[in-house]
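Participant: Coordinates for the following, if possible.
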Amino acid sequence: MAEAEIGVIGLGVMGANLALNIADNGYHVAVYNRTTARTDEFAASAGELSDKVTACATLEDFVAAIRPPRPVIIMVKAGEPVDAQIAALKPLLAANDIIIDAGNANFRDTMRRFTDLEGSGLTFIGMGVSGGEEGARHGPSIMVGGAEDAWKRVEPVLTAISAKFEGEACAAWLGENGAGHFVKTIHNGIEYADMQMIAEVYGVMRDHLGMDAPTIAAVFSAWSTGPLDSYLIDITAEVLMVQDAHTGRPIADIIVDAAGQKGTGRWSVIESQMMGVPATAIEAAVAARSLSAMREQRALAQAEFGLPAQHDRREGQAVIKDLEKALLAGKVAAYAQGFAVMAAASAEFKWNLPMATIARIWRAGCIIRSRFLDEIATAFTNDPDVANLALTPAFSAMIRDTDASLRRIVAESAMNGMPVPALASALAYFDTYRRARGTANLIQAQRDFFGAHGFARLDAEGEHHGPWGS
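Facilitator: The predicted model follows:
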């Protein structure tokens, strides 16, 4: 007899924890993994939640264990494995069953899957899930894309398992087809920028001010009580305090300086370019991860060129105060850019993304959760159609307050050879955005000279060409 109210396919770290979260919230869940041994291992470790879990050895048993209409969460590696899993499920499912892809899918794949399933009688949801292992187990941020009636059918389960911020569920329907996975992609792009800027500030303290890991940890810990209060600042303070059991040194000092990436950061940059919306802080963060992987080349370059000489530095506490404000300024840029990209996609794909809601469901559970998001939610509530967060009263005030500090940090870092690509990109973004007349007039003249592309004039309508070569 079918007892489960929902199913989860894929019992890796995220899938297993999501299934336990579902059971913990009182819902009977069926689980299946392609490797039967993993299913057995999961069932054996479910403990007091075992009575809420039905572990299945075959897909046929899995489908039979769920009460129709069946919601099935797929939590497998993005790409072809998702398509293969859908193909295997289709013959076993019935009309009105819901397939929910909860992995880090490319939203364009999600849109294609919606099209592929049209006429099959099956319903599809593309669901972004953020929060890592801890979030999946105890409450992630959940971003849903698909038909609204499909969301309403699974809303009780998804809101129950989501993170809560002051009692409000961090789960929401954001729009049709690929909306949920697109928002998750931009979330991850902002996450890349946030992490990179934190690392840049850490680098200035370590390599310019000569501070050790525990001392830097204390700075981040102090910042966590102010406007930078966030999950990433908290964990930065925590990891910098941890000592390696084998060497007794701070563990951060013995970790290889090559950052991994799984694709979502690159996707966010690609989509920002496709939309024609600058996301320079995110681009810089993605490029920095790629450069970090070039360890052998970097070592050769240092041997060839050495490092720039260190100039006289200001008193340490003055620099640290500026670093805090510079990091806040960079954060404003990254979020302003990310939300601008989402606004462009919302218009292009007719999603009508609810920006204030997105900010609200990111306030708990997800990796970029922070005090900052409350202010973003308020800004979009007050002005849902604002062109850029930088133009809202609260954020324009932040930019004015942090501008001088960001300039000093970027300038001093450049003079001392300290790489701060994301912070420098944030500064360049603000300076370009705030300048009513830029320098693209020269670019237009060049384009017309070599390609007869034409240009607009300030004093006349229509397209014009220059008298080049006459």
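
Participant: When you work out contacts or count neighbours from here on, use the C-alpha atoms and nothing else.
Facilitator: OK.

Participant: what does the helix or strand containing residue 425 rub up against?
Facilitator: Secondary-structure element containing residue 425, defined by DSSP states H and E: helix 421-433. Where contact means Cα atoms under 8 Å, 6 or more residues apart in numbering, the residues beyond helix 421-433 that reach it are 193, 196-197, 200, 280-282, 284-285, 288, 326-327, 329-330, 333-334, 406-407, 410, 438.

Participant: Can I get the buried part of those as one PyMOL selection?
Facilitator: Selecting only the buried entries of those in PyMOL, with 16 or more other Cα atoms under 10 Å as the criterion:
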select buried, resi 193+196+197+200+280+281+282+284+285+288+326+327+329+330+333+334+406+407+410
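
Participant: Another for comparison:
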Amino acid sequence: MSQARIGLVGLGVMGANLSLNIAENGFPVAVFNRAGSVTDAFVASAGALSARIVPAKTYEALIASLAKPRAVIIMVKAGGAVDAVIDALTPLMEPGDMIIDAGNADFHDTRRREAALREKRLNFIGMGVSGGEEGARHGPSIMIGGNPESYAVIRDIIEAIAAKHEGAPCAAHFGPDGAGHFVKTVHNGIEYADMQMIAEVYGLLRDGAGRRPAEIGALFADWNKGPLKSYLVEISGRVLGTPDPQTGKPIVDVIVDMAGQKGTGRWTVIEALRLGQSPSTIEAAVAARSWSSEKATREEGAALFDDLASDPLLIPSDRELEQALLAAKIIAYDQGFKILSAASGEYEWNLDLASAAEVWREGCIIRSALLDDMAAAIREGLPQGQLIFAPRFAGLIREGARALRHTVSYAASAGLPVPAFANALAYFDTMRQSRGTADLIQAQRDFFGAHGFARIDGGADRHGPWAGAVAHS
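Facilitator: Sure, this is the predicted structure:
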């Protein structure tokens, strides 16, 4: 007899916590892990919730324990492992059953899998889940892509386990096939930029002003009471105020300065470029993590070029740094929403960008006090599709522009790297230039490749009189 409403494969940290979340919200869940001992240990550790957990030692037992239409969540490492689980499940399933990939999947894989399963009359949902271990257990932000009729079958479960913002679930269906996973990918790209910008402020205060980590942490804690209120600013303040139990030193002082990445930030940049967008702040954050991995190279560079730092300008005040961080953060979100808009048109997803902002308000890593106003601004209509042009944010950008410029100028004069801030400033300055320098680029392209250009007095595909151009030596 069917006992479970939904199944889950993969009892790693995220899968185990998501299973407990489902059970705690009143839904019987069947669980399977490739190593049966892991399944046994999980059930034994679930306490009272074990009454709603159905352990399965084989895929056949997992499927047999599910109510129809069957729904199985996959929580395994992205890539080939997901395909292997799908291949094991599909022969056991019937038309109308569904598989839900809740990992950090490449949305191209999600589109491929959805199309393949559709041919077998099975449904596939790509489900982006953000919030880490804590979010999976107590309420993540959830981004759904797939057949809306299939989502309707599990919607009550998803909305129950999702984070809540003023009682509303931070879960939404964004469109067919890979839409949900793409929204999650862009979320992670924005996360990269946000983390990098916070780290750049930390670097300026540590290496420029000579402040100790605890002092910087206290400043972040103060900023978290204002417009910068967000999960990442909050935890940064807490991290910087934490001592190492072994040495008593600030914990950050004993951590090797090499940042890891799992690929979603890089995917954001790759897909943005494919769509003709340039998420410069996100790209800078991805690059900074790559550069950080070259520890030995950086140490040699420090020894070779240490005497080349020039006399720095006056370091920005705490208030200026706060304004600069706020402005740069808004610009990063602006670039993220432009990527989502471009993808929506390319793949005919009809993404609701305001819903994305609303889903990110709680549970996820980039949750922020700004997201309410961002959702409202998007619903009101963004001038030229630019968040930074919206009345709600243009004022903040205007207030922060001078501080952002001072911050980048100071960093350059002091020889301190701020790639995300610098790219945010370059983007802002480009978007406020009514006439840029692409006229020369178009002339160059026409000169060497006869690509043509449009004239300001009208007409396209015109060519220049290059045969008579004067060469200067």
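
Participant: returning to that earlier point: just checking, which of the contacts of helix 421-433 of structure 1 belong to helices?
Facilitator: For the contacts of helix 421-433 of structure 1, the ones inside helices are 193, 196-197, 200, 280-282, 284-285, 288, 326-327, 329-330, 333-334, 406-407, 410, with DSSP state H as the criterion.

Participant: how many neighbours does residue 243 of structure 1 have?
Facilitator: Counted with other Cα atoms under 10 Å, the neighbours of residue 243 of structure 1 add up to 17.

Participant: With adjacent residues omitted, what lies nearest to it?
Facilitator: For residue 243 of structure 1, ignoring the flanking residues on the chain, the nearest one in space by Cα to Cα, 6 or more residues apart in numbering is residue 250 at 4.2 Å.

Participant: Report the contact partners of the one you found.
Facilitator: By Cα under 8 Å, 6+ apart, residue 250 of structure 1 lies in contact with 213, 214, 240, 241, 242, 243, 244.

Participant: Of those residues - the most surrounded one?
Facilitator: For the contacts of residue 250 of structure 1, neighbours were counted by other Cα under 10 Å; the highest total belongs to residue 213, with 23 neighbours.

Participant: In space, not sequence, find me the middle residue of structure 2.
Facilitator: The geometric centre of structure 2, computed from its C-alpha atoms, lies nearest to residue 188 (Cα atoms, centre = their mean), at 1.3 Å.

Participant: what's the spacing between the helix or strand encompassing that one and its chain's center?
Facilitator: Under the criterion of DSSP H and E, residue 188 of structure 2 resides in helix 179-203. Average the C-alpha atoms of helix 179-203 of structure 2, do the same for its chain, and the two points are 5 Å apart (Cα atoms, centre = their mean, to the nearest Å).

Participant: Which parts of that helix count as buried, going by neighbours?
Facilitator: Of the residues in helix 179-203 of structure 2, those with enough neighbours to count as buried (16+ other Cα under 10 Å) are 179-198, 200-203.

Participant: residue ranges of the strands in structure 2, please?
Facilitator: Secondary structure of structure 2, counting by DSSP state E: strands at 6-9, 29-32, 53-56, 71-74, 98-101, 123-130, 141-145, 164-165, 168-169, 171-175.

Participant: For my notes, please list those strands in CSV and give distance to residue 349 of structure 2 for each entry.
Facilitator: Shown next, in CSV, are these (distance: least, Cα to Cα, whole Å):
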stretch, distance to residue 349 of structure 2
strand 6-9, 27
strand 29-32, 31
strand 53-56, 36
strand 71-74, 23
strand 98-101, 19
strand 123-130, 14
strand 141-145, 9
strand 164-165, 25
strand 168-169, 22
strand 171-175, 5
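
Participant: can you tell which of those strands is closest to residue 372 of structure 2?
Facilitator: strand 164-165 (10.1 Å; Cα to Cα).

Participant: mean shift between the closest one and structure 1?
Facilitator: Superposing on structure 1 and averaging over aligned pairs (mean Cα distance after the TM-score superposition for structure 1), strand 164-165 of structure 2 comes out at 0.3 Å.

Participant: Give me the contact list for that strand.
Facilitator: Contacts with strand 164-165 of structure 2, where a contact means Cα under 8 Å, 6+ apart, come from 139, 170, 361, 362, 363.

Participant: again, only this time at 6 Å
Facilitator: Strand 164-165 of structure 2 has contacts (Cα atoms under 6 Å, 6 or more residues apart in numbering) with 170, 362.

Participant: what about the residue of structure 2 most remote from its centre, distance to residue 447 of structure 2?
Facilitator: In structure 2, the residue that sits farthest from the middle, by Cα atoms, centre = their mean, is residue 468; the gap is 51.6 Å. As judged by Cα to Cα, to the nearest Å, residue 468 of structure 2 and residue 447 of structure 2 stand 11 Å apart.

Participant: ditto for residue 294 of structure 2
Facilitator: Between residue 294 of structure 2 and residue 447 of structure 2 the computed distance is 40 Å (Cα to Cα).

Participant: In structure 2, which residues correspond to the helix holding residue 425 of structure 1?
Facilitator: Counting by TM-score structural alignment, helix 421-433 of structure 1 pairs with residues 419-431 of structure 2.

Participant: Understood, closing this out.
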